[in-house]
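[1] Would you be able to build a 3D model of this:
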Amino acid sequence: MAGSARAARAILLMAGSQAWHAVIDAHKLLRADLLPHALGGNLVNYNMLGRTEFFCCPTAGGCGAVSGNLSYMPCPNVSVDDHCNGLLLLLDSVANPATRQWARLPPQPPPREGIEAVFYYEEPYLVFDPAISPDYEVFLMPVVASWAELDHSMAESEWPPSLCETRVFSSRTGCWEERSFVREGEPAGSIATMQQAWTMDKRYSVYWREALYMHSQNGYFCKISMANNKCRVIKQSLTDDSDENHQEAYLGKSENGVYCAIVDHKFRIRVWILDESSGQMEWVLKHENNLEQVFLSQDFYEPGDGAWTLEDLNHDAYYDKDSSGEETAAEPKITNHTFVTLLGFHPFKEIVFLNSSLSRGFAYDLNSSKVQDLGNMCPTYYRYIAGQHAYIQASFPYTPCWMENMLPAIKF
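    I've put the predicted structure just below:
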């Protein structure tokens, strides 16, 4: 019965996609200029700031054309949880900044009962491709909780399990539904090994060719295929186990598919591309370099210099003025590059976006190893607001989608 249900759903998805293309072909509605084809900038979450900042580039669909200001929503002081092809996933809604449309998600179903609900929580991922369908989905993927106390048999259980069950919201039906994915191949490890993972980092995802790729716990990656409801673990580790210091990883989409970048405390950057040509999934090292000399060669410019612009959306909520109306405090000046944060990949060029010491944004070309200073991206007074807790929580390269009427109100 389960196999029949999966087959029926695959047929429905195929029929829905074919119907979508039949409609748009007949009415010539799928205009290429409305699809997400250009980079608009980076959406950046700063710790202790309520709103996601928009670091926008001066191209079509960038500065001036789109704003990260969500003032048209009932609660604009929210941060972005995920981005996919122009749509933003927020706490309880989905928004399109290009068209200024949004839709509230219905309440999530209650947690599952039983022992399995004790050891995990769920992280949301957004799935959307307007070239295939106008519908979007939100996946709640289970994550093993590091604080859970487990008995021996539970701790030694496989993760992910042979049948991975999750909850998915579909804009097509307007409802949450249970969905199962059959694991192909070996698990990533046991539940106990998942509990050893570093829990502070944002784990990113990529939706590419009707599959959701996720950076999961303990360094493993997972691919979920929508067409056949299969789940497969990419066990190849990209981290250096001999290095006890924390390494930051970013899973993203770029010119030739799925990429992963890692920067360590020694300023070493490594970039891999996922090769699936032989039917197997393998990370192939594409680029390796030490960024220390690259950044040391950069001069320090005034905050206004640089081609890109930070919208500074949190500024009005935090700055103080004296009696003359002038702002009284001055930002401390950064005089060296002490750490690097990955901001993501350019979706159409082999370029990695970086931030240096919460100060400047940079574009690093993987083919030429050249770096371009994009400009200041530190929100006004951020170091005073956050102090020692200042850091970038997450960053999403944003590609505007100009197709309207994709976010009808959900009735619930």
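
[2] okay, CA-based contacts and neighbour counts for the rest of this
    Fine.

[3] My guess is Leu163 contacts Arg179. True?
    No: with contact defined as Cα atoms under 8 Å, Leu163 and Arg179 do not form a contacting pair (10.1 Å).

[4] where does Arg9 land in three-state SS?
    Following DSSP: H, G, I helix; E, B strand; the rest coil, we place Arg9 in the helix state.

[5] oh sorry, the question was meant for Ser153
    helix.

[6] can you count the residues close to it?
    8 (other Cα atoms under 10 Å).

[7] and what of the one 10 residues further on?
    Counted with other Cα under 10 Å, the burial measure for Leu163 works out to 14 neighbours.

[8] which residues touch it?
    Counting by Cα atoms under 8 Å, 6 or more residues apart in numbering, Leu163 makes contact with Ser180, Phe181, Val182, Arg183.

[9] what's the host helix or strand of the first one packed up against?
    Translated: Ser180. Assigned by DSSP states H and E, Ser180 falls within strand 175-184. Here strand 175-184 touches strand 163-170, strand 230-234, going by 3 or more Cα pairs under 8 Å, 6 or more residues apart in numbering; DSSP states H and E.

[10] could the ones you listed go into JSON lines alongside distance to Ala10?
    As requested, the helices and strands packed on strand 175-184 are arranged in JSON lines below (distance: least, Cα to Cα, whole Å):
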{"stretch": "strand 163-170", "distance to Ala10": "14"}
{"stretch": "strand 230-234", "distance to Ala10": "12"}
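
[11] Can you say which of those strands is packed in most?
    Greatest average neighbour count among the helices and strands packed on strand 175-184 goes to strand 230-234 (a mean of 21), per mean count of other Cα atoms under 10 Å.

[12] structure for this one too, so we can compare:
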Amino acid sequence: MISRSQFDQVMVPNYAPGKIVPVKGLGCKVWDQQGEEYLDLSSGIAVNALGHANPILVDAITQQAQKLWHVSNILTNEPALELATKLCDLTFAEKVFFCNSGAESNEAALKLARRYAFDNFGEEKYEIISTTNSFHGRTLFTVNVGGQPSYTEGFGPKPEGISHVPYNNLQAMEEAISDKTCAIIVEPLQGEGGVTPADSDYLTGLRHLCDKHNALLIFDEVQTGVGRTGYFYAYQGFGVVPDILTSAKALGGGFPIGAMLTTTKVAQSFVVGTHGCTYGGNPLACAVSLAAVNEISKQELLESVIEKGRTFKDFLNKMNKKFGLFEEVRGLGLLIGAQLKGDFTNRAGEIMGKALEQNLMILVAGKNVLRFAPPLNITDEELQSAFDKLEKTFEAVCA
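    Below is the predicted model:
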């Protein structure tokens, strides 16, 4: 039988997967090769927004698989057009570009920003400002735009024209921006960087700075998008509209798909031949994504995400009073981070391992933040079960 040890024999060692090998999932539950059941508060890193093997998504992919899988972008297809129309109806966007991942959607956004500036203001306007601790993908371009130096070490030389300033620091951004800036890219809530929400005034200030300097504002909503914060996209909760928005993860409910959303004015700079993606907008991905979007955009689901997020944070704060683990509990909707303190500092990975011993799957955001991103449709009973397992985890850590 295939086992975890085979990973070390045949896979490139850029991952360090846990000791179990999942073979089946249903809703919020996962089973390993031995038939052991686990409760999943990770959603495949905020991807399986409707849980595992959701019947609505299974039906969508089954029906589409019997019709049309792939045609390339030499031709368009009905699921892609239906999904793009739906995304435009739900957002500020007027145009959509499809790809396969968050990194690809950010790559497209950054290229579009530079091309738009080139077309409208000349070749000197190409600088991009990002924030420290940000994460925007693993391509050579996006990993350098991300603000975590450890991810870029050994992959030089770096692309030019990229700078970073502290997150949530409007003054630093104001000092960095100039008429050479073509775009500011920011996460409304930093996911990999520690589950840190932006201040509303900060995002409003970024919008004003971009308008003043003829720069584009890019919101990376790869992790925060598609219901995760209790809004279909997080920008809607802040009331600040970007020029470009990137999306992936939950967009396909578990099937790989990415999208870049923008306006007609900005999209005009991507004329035929300027950018492309072989699998982008393929019928299978778009059919599944449309089914996911139709479910997640329902108001009752979005409202429940906000309510369950409050319940989750209340529980963590209660645990903090009991165990004294956390410096801060923060987040939006069902993307929640708990920053460790004192003797527990930098022990996030250890605690994640202890949770797995309680048959509970959680995430980390760096070495010092526990991250929770359960399916958006997690039931109250499953949430209570997760709380019971987490309490036992914290008891084990403190023993």
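
[13] So after superposing, what's the score?
    TM-score for the superposed chains, counting by TM-score structural alignment, normalised by the length of structure 2: 0.26, backed by 165 aligned residues with a Cα RMSD of 6.5 Å.

[14] Tell me how many other residues crowd Val182 of structure 1.
    Neighbours of Val182 of structure 1 (other Cα under 10 Å): 18.

[15] helix, strand or coil for the residue lying closest to Pro124 of structure 1 once chain neighbours are set aside?
    Take Pro124 of structure 1 and drop its neighbours on the chain: the residue closest to it by Cα to Cα, 6 or more residues apart in numbering is Leu140, 4.6 Å away. Put simply, Leu140 of structure 1 is strand when judged by three-state DSSP.

[16] quick one: Leu140 of structure 1 and Glu165 touch, right?
    No: look at Leu140 of structure 1 against Glu165 with Cα under 8 Å: they stay out of range, at 9.7 Å.

[17] what's the helix or strand for Met173 of structure 2?
    helix 170-176.

[18] If you could redo that for Thr311 of structure 2, that was the one I meant.
    helix 299-323.

[19] Quick one: list the elements packing against that helix.
    Using 3+ Cα pairs under 8 Å, 6+ apart, the elements in contact with helix 299-323 of structure 2 are strand 326-332, strand 335-340, helix 380-398.

[20] Can you convert the ones you listed into TSV and add a column each for mean neighbour count and distance to Asp40 of structure 2?
    Shown next, in TSV, are those (neighbours: other Cα atoms under 10 Å; distance: least, Cα to Cα, whole Å):
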stretch	mean neighbour count	distance to Asp40 of structure 2
strand 326-332	20	19
strand 335-340	26	14
helix 380-398	16	9
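
[21] Next one: Val258 of structure 1 relative to Val371 of structure 1, how far apart?
    22 Å (Cα to Cα, to the nearest Å).

[22] swap in Arg232 of structure 1?
    36 Å.

[23] What of Trp102 of structure 1?
    From Trp102 of structure 1 to Val371 of structure 1 the distance is 36 Å (Cα to Cα).

[24] same question, Leu274 of structure 1
    For Leu274 of structure 1 relative to Val371 of structure 1 (Cα to Cα), the value is 24 Å.

[25] Please, where are all the helices along the stretch 1-150 of structure 2?
    5-10, 43-46, 55-65, 78-90, 102-121, 140-145 (DSSP state H, counting those that start in this stretch).

[26] For Asp388 of structure 2, find the nearest of these.
    Ranking those by proximity to Asp388 of structure 2 (Cα to Cα) places helix 43-46 first, at 18.8 Å.

[27] So for stretch 189-196 of structure 1, what gets flagged as buried?
    Neighbour counts over stretch 189-196 of structure 1 (16 or more other Cα atoms under 10 Å) mark Gly189, Ser190, Ile191, Ala192, Thr193, Met194, Gln195 as buried.

[28] closest to Val263 of structure 1 among the residues you listed?
    Met194 (21.9 Å).

[29] right, and that closest one touches Pro142 too?
    No: at 11.6 Å, Met194 of structure 1 does not count as touching Pro142 under the criterion of Cα under 8 Å.

[30] list the buried ones in the host helix or strand of Asp25 of structure 1?
    Using DSSP H and E, Asp25 of structure 1 sits in helix 2-27. Across helix 2-27 of structure 1, burial judged by 16+ other Cα under 10 Å covers Arg6, Arg9, Ala10, Gly16, Ser17, Trp20, His21.

[31] That helix to strand 175-184, inter-axis angle?
    120 degrees (axes from the mean of the first three to the mean of the last three Cα atoms, to 10 degrees).

[32] following helix 2-27 of structure 1, which helix or strand comes up?
    strand 41-46.

[33] So which other helices or strands are in contact with the very next helix or strand once past that next one?
    Going down the chain from strand 41-46 of structure 1, the next helix or strand is strand 53-56, by DSSP H and E. Judged by 3+ Cα pairs under 8 Å, 6+ apart, strand 53-56 of structure 1 is in contact with strand 41-46, strand 309-310.

[34] Count the neighbours of Glu300 of structure 2 for me.
    Residues near Glu300 of structure 2, counting by other Cα under 10 Å: 11.

[35] what do you get for the one 3 residues further on?
    When counting by other Cα under 10 Å, one arrives at 16 neighbours for Glu303 of structure 2.

[36] Starting from Arg310 of structure 2, give me the distance back to it.
    For Glu303 of structure 2 relative to Arg310 of structure 2 (Cα to Cα), the value is 11 Å.
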